[in-house]
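**Student:** Have a look; sequence and predicted model below, questions after that.
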Amino acid sequence: MAGARNVEMGDVSDRQELRNRLQCKSFRWYLENVYPESQMPLDYYYLGEIRNVDTQQCLDTMGRKGGEPVGAGFCHGLGGNQVFAYTKRGQVMSDDNCLDAASGDSPVKMVRCHGMGGNQHWKYDKSTMAIVHLNSGRCLQHSRADNGRLSLQDCARADSAQKWVMKSKFRWQAN
C-alpha cells in the first residue's frame, strides 16, 4: 500500500469525462442512500494514525475484536489496524468499533459504535494535544511505566504520555 502512494497515477481525464457523461453520483451519496448502515465515517475531523508523543507509538486495534482492550504499537504508516477516525460526533473509531471506557478507572476498549456518546464520547484538544474522555473528564494516556498500557488518568498538561498527534498523511473524503 505504501508503494502505491509513490506511483504517478497518469492522465485520468478520460475517466473523469466518463463519470460526468454518465452523471455518476458521489461516494457520499452512495454511503447515504445505498449503504447507510456502513460504519464509514462521513463527517470527521481527522482520519489516520494517532501517535503518542512520549512513546512514539500509535493507537492500534491489534486485530482484536470488539470488547477487547485497544493497544499501541510501532507506527508503521501502512494503515490497517492503525487507522482511526476522530468523528464530528466525538467518536474515536476504527471500522465499526469505537474507543470506549465505562468509567475513569476502567480499561480503554474497542466496543461496537453505538452513536449515543456516553462511554464513547471523546474530545481532542488541539492546544494540549489531549484526548479527553468526556464522561469522566480524564485523559487517554500511554505509559512506558505501566507496561505500555492505555488508561484514563487525571489530565496533566505537561505529561507527554497524555499528548497525541493526529496528522493525516492521506486524504479521503466521501464527496
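**Tutor:** Everything's here; your move. Numbering: from 1, shown residues only.

**Student:** Could you use CA atoms for every contact and neighbour count after this?
**Tutor:** Will do.

**Student:** Tell me the secondary structure at residue 32.
**Tutor:** When the structure is reduced to helix, strand and coil (DSSP: H, G, I helix; E, B strand; the rest coil), residue 32 reads as helix.

**Student:** mind listing what it touches?
**Tutor:** When the contact criterion is C-alpha atoms under 8 Å, 6 or more residues apart in numbering, residue 32 has no partners at all.

**Student:** Distance-wise, check it relative to residue 19.
**Tutor:** The spacing between residue 32 and residue 19, counted by C-alpha to C-alpha, to the nearest Å, is 19 Å.

**Student:** cool, residue 47 as well?
**Tutor:** 26 Å.

**Student:** what about those two, which has more around it?
**Tutor:** residue 47 (23 against 13; other C-alpha atoms under 10 Å).

**Student:** For the more buried one, what is the enclosing helix or strand?
**Tutor:** strand 44-48 (DSSP states H and E).

**Student:** elements contacting that strand?
**Tutor:** Counting contacts by 3 or more C-alpha pairs under 8 Å, 6 or more residues apart in numbering; DSSP states H and E, the secondary-structure elements packed against strand 44-48 are strand 84-87.

**Student:** I'd like to know which elements the strand it packs on is packed against.
**Tutor:** In this structure, strand 84-87 makes packing contacts with strand 44-48, strand 92-94, judged by 3+ C-alpha pairs under 8 Å, 6+ apart.

**Student:** hold the first one in mind and look at this next one:
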Amino acid sequence: MTLMSLQVLQQRIVESELGKEWLKDPLLSKDIWTIKELGYSEEEEKICETKKIYFRDFRIPWLKLLTKLTVKAKVRQKGSIGTIIRQVHYLKKLDKFLLGKGCNDPELITDDLLGEFISQGEQQNRQSVITVVVKLWEDEQWLKLKYTPKKLKNRLQK
C-alpha cells in the first residue's frame, strides 16, 4: 500500500464513529499491548495464559493498523481475550500470506485470494476470523474487501 493509500485509510478511520477517538489513543503507537492496558481485570489476566498482544510481526502497515483497531473494537464489545488473541494470530498469518503473494495493497485483495488463504490450513479458524474482520471493517467504513463467506456462497449457488 502506498503512503498515500495509508493516509486515505487513516482519513476513513478518522471519519468513522469509533476511529476518531481511537487514532488519538497512545496505545496505537505501541507494538506490545498488555491485557491490563486493554482494561481487563486482574482476574481475567490470571485466567489468560497470554498477558500481552504483539503487533511487531506485522509487515503491512494498513493491516497492522486495522488489526489494532479490531482489537479495540472487540475489547469495547467485551470480547473474550482468548478470541482477540486468536484473531490477531490469524491476521498475522494473513499478513505473511499477502506478503508472500506480493500483495500489500488492499485494493488487490480478491475473494479468491482470501479463499486461498483460508484453504491453507486451520480453515474453520481462518474463515471465522476473516468473516468477522471483513464485516467489522466494512461496518465501520474503514475498508471494504471483496469476500463472500463459503456458507453464503453455497446458499447463493442453490
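**Tutor:** Received the coordinates, thanks. Keep in mind that this is a model prediction, so the values were computed, not measured.

**Student:** Can you pull the TM-score for these?
**Tutor:** For these two chains in superposition, a TM-score of 0.26 is obtained (TM-score structural alignment, normalised by the length of the second structure); 77 aligned residues with a C-alpha RMSD of 5.7 Å.

**Student:** if we can go back for a sec, turn the helices and strands packed on strand 84-87 of the first structure into JSON lines, columns for distance to residue 111 of the first structure.
**Tutor:** What follows is those, written out as JSON lines (distance: least, C-alpha to C-alpha, whole Å):
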{"stretch": "strand 44-48", "distance to residue 111 of the first structure": "19"}
{"stretch": "strand 92-94", "distance to residue 111 of the first structure": "9"}
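
**Student:** so which of these is the most packed in?
**Tutor:** strand 92-94 (a mean of 26; mean count of other C-alpha atoms under 10 Å).

**Student:** Against which helices or strands is the helix or strand following it packed?
**Tutor:** Scanning the chain past strand 92-94 of the first structure towards its C-terminal end, the next helix or strand to appear is strand 97-100 (assignment: DSSP H and E). For strand 97-100 of the first structure, the helices and strands in contact under the criterion 3+ C-alpha pairs under 8 Å, 6+ apart are strand 92-94, strand 109-112.

**Student:** how about the ones you listed, which one is nearest residue 84 of the first structure?
**Tutor:** The closest approach between residue 84 of the first structure and any of those, judged by C-alpha to C-alpha, belongs to strand 92-94 at 4.8 Å.

**Student:** which stretches of the second structure form helices?
**Tutor:** If you assign secondary structure with DSSP state H, the helices in the second structure sit at 3-15, 19-22, 42-47, 61-76, 81-100, 111-118, 123-139, 150-157.

**Student:** so which of those comes closest to residue 32 of the second structure?
**Tutor:** The closest approach between residue 32 of the second structure and any of those, judged by C-alpha to C-alpha, belongs to helix 61-76 at 10.4 Å.

**Student:** Also compute the angle for the closest one relative to helix 123-139, please.
**Tutor:** Going by axes from the mean of the first three to the mean of the last three C-alpha atoms, to 10 degrees, helix 61-76 of the second structure is angled at 90 degrees with respect to helix 123-139.

**Student:** how big is the angle separating helix 61-76 of the second structure from helix 81-100?
**Tutor:** If you take the same axes, to 10 degrees, helix 61-76 of the second structure sits at 170 degrees to helix 81-100.

**Student:** Which elements pack onto helix 61-76 of the second structure?
**Tutor:** When contacts are defined as 3+ C-alpha pairs under 8 Å, 6+ apart, helix 61-76 of the second structure sits against helix 3-15, helix 19-22, helix 81-100, helix 123-139.

**Student:** Now with 10 Å, please.
**Tutor:** In terms of contacts (3 or more C-alpha pairs under 10 Å, 6 or more residues apart in numbering; DSSP states H and E), helix 61-76 of the second structure is packed against helix 3-15, helix 19-22, strand 52-54, helix 81-100, helix 123-139.

**Student:** Can you give me the buried ones in the fourth one?
**Tutor:** Within helix 81-100 of the second structure, the residues scored as buried using 16 or more other C-alpha atoms under 10 Å are 81, 84-85, 87-98.

**Student:** any idea which of those is closest to residue 128 of the second structure?
**Tutor:** The shortest gap between residue 128 of the second structure and any of those belongs to residue 87, at 8.9 Å (C-alpha to C-alpha).

**Student:** Could you find the closest non-adjacent residue to the closest one?
**Tutor:** If you skip the residues right next to it in sequence, residue 87 of the second structure has residue 129 as its closest partner in space, 5.7 Å away by C-alpha to C-alpha, 6 or more residues apart in numbering.

**Student:** what separates residue 71 of the first structure from residue 14 of the first structure, distance-wise?
**Tutor:** Residue 71 of the first structure sits 44 Å away from residue 14 of the first structure when distances are taken as C-alpha to C-alpha.
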